[in-house]
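Trainee: no FASTA, just this:
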């Protein structure tokens, strides 16, 4: 597949993921009441609106501006370092998912209260005993999972291909 087509795939996934993330956040703010969980799968998975000033698991709640700057740098790195190097479909999917996740939370940090660049990220999916997260977080986690999976199994696939070619 041509690199330009792969970049379009990545950008499409990035923009689509960003749109879904922001729509879910808008609906959550409009229809959920903070502190009032709504069961989806009993108490295992619930909708619960929170505004997170920090990173995963609420860590770094006093460093919101740092996370905003890191997200800006990560977005620029994805656009200007990663995307030009995409050569395979799985790389385009990963880049798109990372872009969706990073920009989804970055939009919150820029535009949500309490202030520009200090905004709190809107989270709404509560998994009992784990964390409260959003669509952007899911995109980042899936992208990381693909990278880990690819790194674990790519060597096996390449070894099989070399073995088959040697026959």
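Mentor: That came in fine, so what should we check first? Everything numeric here is computed off the predicted structure, so don't read it as measured data.
Trainee: Only C-alpha atoms from now on, for both contacts and neighbour counts.
Mentor: OK.
Trainee: mind listing what the residue lying closest to residue 53 once chain neighbours are set aside touches?
Mentor: Nearest residue to residue 53, sequence neighbours excluded (C-alpha to C-alpha, 6 or more residues apart in numbering): residue 120, at 4.3 Å. By C-alpha atoms under 8 Å, 6 or more residues apart in numbering, the contact list for residue 120 reads 51, 52, 53, 54, 64, 108, 109, 112, 113, 114.
Trainee: try it again with 7 Å
Mentor: For residue 120, the contact set (C-alpha atoms under 7 Å, 6 or more residues apart in numbering) comprises 51, 52, 53, 108, 109, 112, 113.
Trainee: Spatially nearest residue to residue 144, not counting backbone neighbours?
Mentor: Nearest non-adjacent residue to residue 144 (C-alpha to C-alpha, 6+ apart): residue 94, at 7.7 Å.
Trainee: Report the secondary structure element holding that neighbour.
Mentor: Using DSSP states H and E, residue 94 falls within helix 89-111.
Trainee: Got another one to weigh against that:
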């Protein structure tokens, strides 16, 4: 009888909790460890996509409106929208935006090509949404008018741009012209306020903030 009592193990005291054993945790496959600098490289890629997305929208809108203007507007019979103040007047412009430099079509074509190349190169390093918006507007407008200069009569590099919007005394323009002007104004404003393409800001003394 004494041996049986000695062989029995005492029951654990229910009032004393057992120590918790931590469970081994495995690394989550959906959250890998990012290498240093990888978070910075994502932003320029997104800003580049935003830039090209805006440019595509502007280019498509410009192309569609020009096709519609050529098809439905008689150059001899402008369409009045708001009396004589706002009309749809179809003209063929050999010059730059707002009918400037009409005798330098080939040079303007080369300038447009340079603008497109420059915007694409700058857009690959952008980290600012505002700069992406401004450059996207400029790129879309430049491509819209460049297509006219290459594919419309009288020939390649000499093509006349289709303009059709007339507002008061302002020269006749199109969607591409207005997009270029708005984008350029935005870029100038960003420069004046010290907002850099990288997303940082520069104080008046030239120190990066």
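Mentor: Thanks, I have the structure now. Model, not experiment: these values are computed from the prediction.
Trainee: TM-score of the superposition?
Mentor: After superposition, the two chains reach a TM-score (TM-score structural alignment, normalised by the length of structure 1) of 0.87; 158 aligned residues with a C-alpha RMSD of 1.9 Å.
Trainee: so the residue positioned nearest the centre of structure 2, which of the three states?
Mentor: What sits nearest the mean C-alpha location of structure 2, by C-alpha atoms, centre = their mean, is residue 51, with 2.0 Å. With DSSP: H, G, I helix; E, B strand; the rest coil as the basis, residue 51 of structure 2 sits in helix.
Trainee: what residue of structure 1 takes the place of it?
Mentor: Counting by TM-score structural alignment, residue 51 of structure 2 corresponds to residue 10 in structure 1.
Trainee: now do residue 152 of structure 2
Mentor: Checking with TM-score structural alignment, residue 152 of structure 2 has residue 112 as its match.
Trainee: Tell me how far the residue nearest to residue 53 of structure 1 lies from residue 16 of structure 1.
Mentor: 22 Å (C-alpha to C-alpha, to the nearest Å).
Trainee: and the helix or strand where residue 67 of structure 1 lies, how far from structure 2 on average?
Mentor: Applying DSSP H and E as the criterion places residue 67 of structure 1 in helix 64-77. Overlaying structure 2 shows helix 64-77 of structure 1 at a mean distance of 0.7 Å from the equivalent residues (mean C-alpha distance after the TM-score superposition for structure 1).
Trainee: what separates the residue nearest to the centre of structure 2 from residue 138 of structure 2, distance-wise?
Mentor: Distance, residue 51 of structure 2 to residue 138 of structure 2, by C-alpha to C-alpha: 10 Å.
Trainee: just residue 164 of structure 2 next, same as before
Mentor: Taken as C-alpha to C-alpha, the span from residue 164 of structure 2 to residue 138 of structure 2 is 19 Å.
Trainee: For the two, work out which one has more neighbours and name it.
Mentor: Between residue 164 of structure 2 and residue 138, counting by other C-alpha atoms under 10 Å, residue 138 is the more crowded of the two (30 against 25).
Trainee: Alignment lookup: the more buried one to structure 1.
Mentor: Mapped onto structure 1 by TM-score structural alignment, residue 138 of structure 2 lines up with residue 98.
Trainee: just checking, that match touches residue 139?
Mentor: Yes. Contact criterion C-alpha atoms under 7 Å: residue 98 of structure 1 and residue 139 qualify, at 6.5 Å.
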